[in-house]
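Trainee: Provided below for reference: sequence and predicted model.
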Amino acid sequence: MTSIPLFPLNTVLYPDGYLPLQIFEVRYLDMIRKCIMGEQPFGVVQLRDGAEVRKPGQHEILAPVGTLAPVGTLARVIDWAAPLSGLLQIKCMGMQRFHILSSEQLKHGLWMAQIETLPPDKTIPIPQEQQNVADALGALIRTLQEQKIPPEQMPLQPPYRLDESGWVANRWCELLSLSAMQKQLLLSQDNPVLRLELVQDMLTENGLLEE
């Protein structure tokens, strides 16, 4: 069991996912600075209700208890810049998934949680039945590279593990226009091949894969 600071967002971070953030709230500036100095991760967790940005006049409780999703992902800062006083621009990568055992919001608004980390995806090759999912992702990566998009603006980062079920499934989970609930359910799915099969169904339904 480990205690970590949380960054609740209206999105979901997956393992090996790329997440650029602009930090300007005092509670998160302090948190991120400590994480950078101590080379410590923080937790990204979906906020089911409420908003992650405090509004003027809003007091301690940002969102009622129970509005944090039970499963999140550890994030590590891989690059950062401070272009202005009171502003941090950071680039993060998703690490291991975790399950929240308990959480509390401190007086200044920062969420802390007791967590247990979940096992990483097993390295499972792409089944033949889902090879078209990996092929479509590879084609998308090539298209983005041909457009000469700067690496820091690419929605996914190398190494491109197009032969791994979990990696391919997670990248599509980030790229597809899914509801917050769908993204959370896919993150919570422990079987990477089943996650890949669910992604394949969604791609097919949206006409993004050939039958």
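Mentor: Structure's in. What do you need?

Trainee: contacts, neighbours, all on C-alpha from now
Mentor: Will do.

Trainee: past the strand or helix carrying Met37, which element shows up next along the chain?
Mentor: If you go by DSSP states H and E, Met37 is part of helix 26-38. Sequence order places strand 42-46 as the next helix or strand after helix 26-38, per DSSP H and E.

Trainee: contacts for that next one?
Mentor: The contact list for strand 42-46, computed with C-alpha atoms under 8 Å, 6 or more residues apart in numbering, reads 4-13, 35, 68-76, 184.

Trainee: so how do I select the buried members of the residues you listed in ChimeraX?
Mentor: Per 16 or more other C-alpha atoms under 10 Å, the buried members of the contacts of strand 42-46 correspond to this ChimeraX selection:
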select :4,5,6,7,8,9,11,12,13,35,68,69,70,71,72,73,74,75,76,184
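
Trainee: residues near the residue nearest to Cys92 when sequence neighbours are not counted, how many?
Mentor: In space, and not counting its chain neighbours, Cys92 is closest to Val77: 4.4 Å by C-alpha to C-alpha, 6 or more residues apart in numbering. Neighbour count for Val77, taken as other C-alpha atoms under 10 Å: 19.

Trainee: structure B:
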Amino acid sequence: MSDQGTTSGLDELPTILPVFPLTGALLLTTGQLPLNIFEPRYLDMVRDAMETHRVIGIIQPKDPEDVSHEPDLYTIGCAGKICEFSEQQNGTIHITVEGVCRFRMEDELDRLTKYRQVQADYSPFQHDLISATERSVDRDALQSVLKHFLEFENEEEDWEALNNLADDNLVNSLSMICPFSPAEKQALLEAENVIARAELLISLLTMMMQQSSPNRTVQ
């Protein structure tokens, strides 16, 4: 099952938001995150969401090493709409979540379900819903560091196809797919806007290559 055109306005996003805590997972506006759901409480969460608004929140635990049942969470995550849903014969569910808007967790609700729910405030991130209409990031700098990174990682990507994306789509997609640490992914999530995220993305990619190969120079 798939659903095209998932972008919603703030008034369509639930203020009581079911959340899926995932260490190292980053969801940003317009980005798509595939997930394989197998834990019973999150199977319940996805099925409940499919019967209502189809929106869940992706948020990281503060401590990547915390393996407790309910770890402390960062206060900022991203709400996404389930745009693809497939139930497997073994009982698991495959979904793809499309990022709609970041949220700030105001409070966590007393337990009414097996999964966690929070009071979500989207208002600080209303600009997430506005697509970039003109190029505002340093594409040359981003292109340079990305090409060096792809060569370093022995990856092949079609830069021309990537370069045709709008600024927000390009920066958000790269932020999601590049192998950053959980803390770095949280910093990218919390960047004020696409320009700040692009600058951080360039810095992180450059630093990653320099740490892996100290004698390497990225220009």
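Mentor: Nice, thanks for sending it over. Just so we're clear, the structure is a prediction, and the values are computed from it rather than from any experiment.

Trainee: TM-score for these two?
Mentor: Overlay of the two chains. TM-score (TM-score structural alignment, normalised by the length of the first structure): 0.73; 186 aligned residues with a C-alpha RMSD of 3.1 Å.

Trainee: in three-state terms, label the residue most central in space within the second structure for me.
Mentor: What sits nearest the mean C-alpha location of the second structure, by C-alpha atoms, centre = their mean, is Leu27, with 0.9 Å. For Leu27 of the second structure, the assignment made with DSSP: H, G, I helix; E, B strand; the rest coil gives coil.

Trainee: trace it over to the first structure, please.
Mentor: Counting by TM-score structural alignment, Leu27 of the second structure corresponds to Leu13 in the first structure.

Trainee: ok, now how distant is its match from Ala75 of the first structure?
Mentor: Note on Leu13 of the first structure: its distance to Ala75 of the first structure, by C-alpha to C-alpha, to the nearest Å, is 8 Å.

Trainee: overlap in contacts of the two?
Mentor: Val44, Gly94.

Trainee: check which helix or strand the aligned residue in the second structure for Leu62 of the first structure maps to.
Mentor: In the second structure, the residue paired with Leu62 of the first structure is His69, using TM-score structural alignment. If you go by DSSP H and E, His69 of the second structure is not part of any helix or strand.

Trainee: now the strand ranked longest in the second structure, how far from the chain's geometric center?
Mentor: The longest strand of the second structure (DSSP state E) is strand 93-108. Taking C-alpha atoms, centre = their mean, to the nearest Å, the mean C-alpha location of strand 93-108 of the second structure is offset from the chain mean by 8 Å.

Trainee: quick one: name whatever helix or strand follows it.
Mentor: The C-terminal neighbour of strand 93-108 of the second structure among helices and strands, as given by DSSP H and E, is strand 117-121.

Trainee: report the longest helix in the second structure, please.
Mentor: In the second structure, assigned by DSSP state H, the helix with the most residues is helix 194-212.

Trainee: just checking, what packs against it?
Mentor: Helix 194-212 of the second structure sits against helix 139-152, helix 167-177, helix 182-190, with contacts defined as 3 or more C-alpha pairs under 8 Å, 6 or more residues apart in numbering; DSSP states H and E.

Trainee: re earlier: just the contacts of strand 42-46 of the first structure: which are in strands?
Mentor: Ile4, Pro5, Leu6, Phe7, Pro8, Leu9, Val71, Gly72, Thr73, Leu74, Ala75, Arg76.

Trainee: now do the buried residues in the helix holding Met37 of the first structure.
Mentor: So for helix 26-38 of the first structure, counting by 16+ other C-alpha under 10 Å, buried means Tyr28, Leu29, Met31, Ile32, Cys35, Ile36.

Trainee: stretch 52-65 of the second structure now?
Mentor: Arg54, Val55, Ile56, Gly57, Ile58, Ile59, Gln60, Pro61, Lys62.
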